[in-house]
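> Take this sequence and fold it.
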Amino acid sequence: MSRSGADLALLLLGGFRSLVDAATAELADRGYEDVRPVHDFAIRAIAAGADSASELARRLSITKQSAAKTITVLQERGYVARDPDPRDARRKRLRVTELGFEVLRQGETIFEELRDQWARRIGAAELEGIEDHLTALVGAQPVRFDTPGWFARDVGEPA
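I've put the predicted structure just below:
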């Protein structure tokens, strides 16, 4: 049975959603019930150098207001902190806390466990083949930090 290109896109999206939903539920079971997928993107962007709301907004392709709200939530939950900038006393710089890095580590562990579950369901060689084919089609680093903004942008809005 031949599928359409739209079917392929929906299957890929469904696979993504299945993994992310399962990981979010497992994080909650492990005591991190307040973590959402967008938080992972934000924490990773901050760890990679997005040390202000403006920079986080740029990296995630979201509004500065959305970035500020995300930062507030992450700060309230202890995943990020604001520290004085040693070069400019008026400025506060974002950094990921140990708890934030622990959430990332837990998430990575959970995704490995989910991958192992998929390998048991369809076979390790089949899963590796799928991964090899996807890598050939989309590259080794297919997802950028700006994915949350990309999902939310208007159709006519430039990338």
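
> Please make it C-alpha for all contacts and neighbour counts, starting now.
Noted.

> what residue is smack in the middle of the protein?
For the chain, the residue nearest the mean C-alpha position is residue 41 (3.4 Å; CA atoms, centre = their mean).

> name the element it belongs to?
helix 37-47 (DSSP states H and E).

> helices and strands around that helix, which ones?
Packing contacts for helix 37-47, counted by 3 or more CA pairs under 8 Å, 6 or more residues apart in numbering; DSSP states H and E, involve helix 53-60, helix 64-76, strand 88-96.

> What about the closest residue to the residue nearest to the centre of the chain other than its chain neighbours, how many residues nearby?
Distance criterion CA to CA, 6 or more residues apart in numbering; nearest residue to residue 41, sequence neighbours excluded, is residue 145 at 5.8 Å. Neighbour count of residue 145, defined by other CA atoms under 10 Å: 20.

> one more, for comparison:
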Amino acid sequence: MAQIADVAMPFLLMSAFRGLVDAVHARLDEAGFAGVRATHGFAMQAIGEGCTSVELGARLGVSKQAAAKTAAALAAMGLITREPGVIDRRERILRPTAHGSEMLAVSAAAFAREVGQWRARVGDRRVDATLATLAAAPRGQRSPTDLSDWG
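Now for the predicted structure:
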């Protein structure tokens, strides 16, 4: 195999990322989750078991207004609820609905299937080495779900 130039790394990472995300969204579409975009999936991951819009904004690296807009879209799709806070009733706690949890499960299964195809193509050792390398790579100051400047 020919040596690949280091400068190719960001393009290869981006291409692999897009391939994974596009395949997962095709599966989500087939499973009845039409209209779910990558930003919705990242927001659902950032919401986790629950958080406020302010916390969602911090986790995504976006403004409170942008987080509230994303939360409104997720609620409109039936993926989250917005419940009053226990201490401050004006605050809204974002939580996945059963439909949102199902979307995350379908998404996780689709990612596992796609990585399984990588494993079949290049072998477990190489995929495990890639995952270990990416896990050890510096991340800067961003949270794993911060895609604030990603289109």
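
> coming back round to it: part of a helix, is the residue nearest to residue 41 of the first structure?
No. Counting by DSSP: H, G, I helix; E, B strand; the rest coil, residue 145 of the first structure falls outside a helix, being coil.

> Looks like it contacts residue 60 (just checking).
Yes. Residue 145 of the first structure lies in contact with residue 60 (CA atoms under 8 Å); the separation is 5.3 Å.

> Common neighbours of those two, please.
Common neighbours of residue 145 of the first structure and residue 60, counting by CA atoms under 8 Å, 6 or more residues apart in numbering, are 41-42, 45.

> would you turn the residues you listed into JSON lines with distance to residue 111 of the first structure?
Output for those, formatted as JSON lines (distance: CA to CA, whole Å):
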{"residue": "41", "distance to residue 111 of the first structure": "15"}
{"residue": "42", "distance to residue 111 of the first structure": "18"}
{"residue": "45", "distance to residue 111 of the first structure": "19"}
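
> Show the contacting residues for the closest residue to residue 91 of the second structure other than its chain neighbours.
Distance criterion CA to CA, 6+ apart; nearest residue to residue 91 of the second structure, sequence neighbours excluded, is residue 85 at 5.1 Å. Neighbour list for residue 85 of the second structure: 91-93 [criterion: CA under 8 Å, 6+ apart].

> Could you rerun that using 10 Å?
Taking CA atoms under 10 Å, 6 or more residues apart in numbering, we find residue 85 of the second structure in contact with 51-52, 91-94.

> cool, residue 116 of the first structure as well?
Applying CA under 10 Å, 6+ apart, one finds that residue 116 of the first structure lies in contact with 110, 123-124, 127.

> Which two of these have the greatest separation?
Pairwise distances across those (CA to CA) peak at 18.9 Å, for the pair 110 and 123.

> and the two? which has more neighbours close in?
Between residue 110 of the first structure and residue 123, counted using other CA under 10 Å, the more crowded position is residue 110 (19 against 13).

> Tell me how far the more buried one lies from residue 7 of the first structure.
27 Å (CA to CA, to the nearest Å).

> again, but for residue 134 of the first structure
Residue 134 of the first structure is 16 Å from residue 7 of the first structure, by CA to CA.

> Repeat that for residue 121 of the first structure.
Residue 121 of the first structure is 22 Å from residue 7 of the first structure, by CA to CA.

> try residue 17 of the first structure
According to CA to CA, residue 17 of the first structure stands 15 Å off from residue 7 of the first structure.

> now residue 86 of the first structure
52 Å.

> ditto for residue 115 of the first structure
22 Å.

> Perfect, that will be all.
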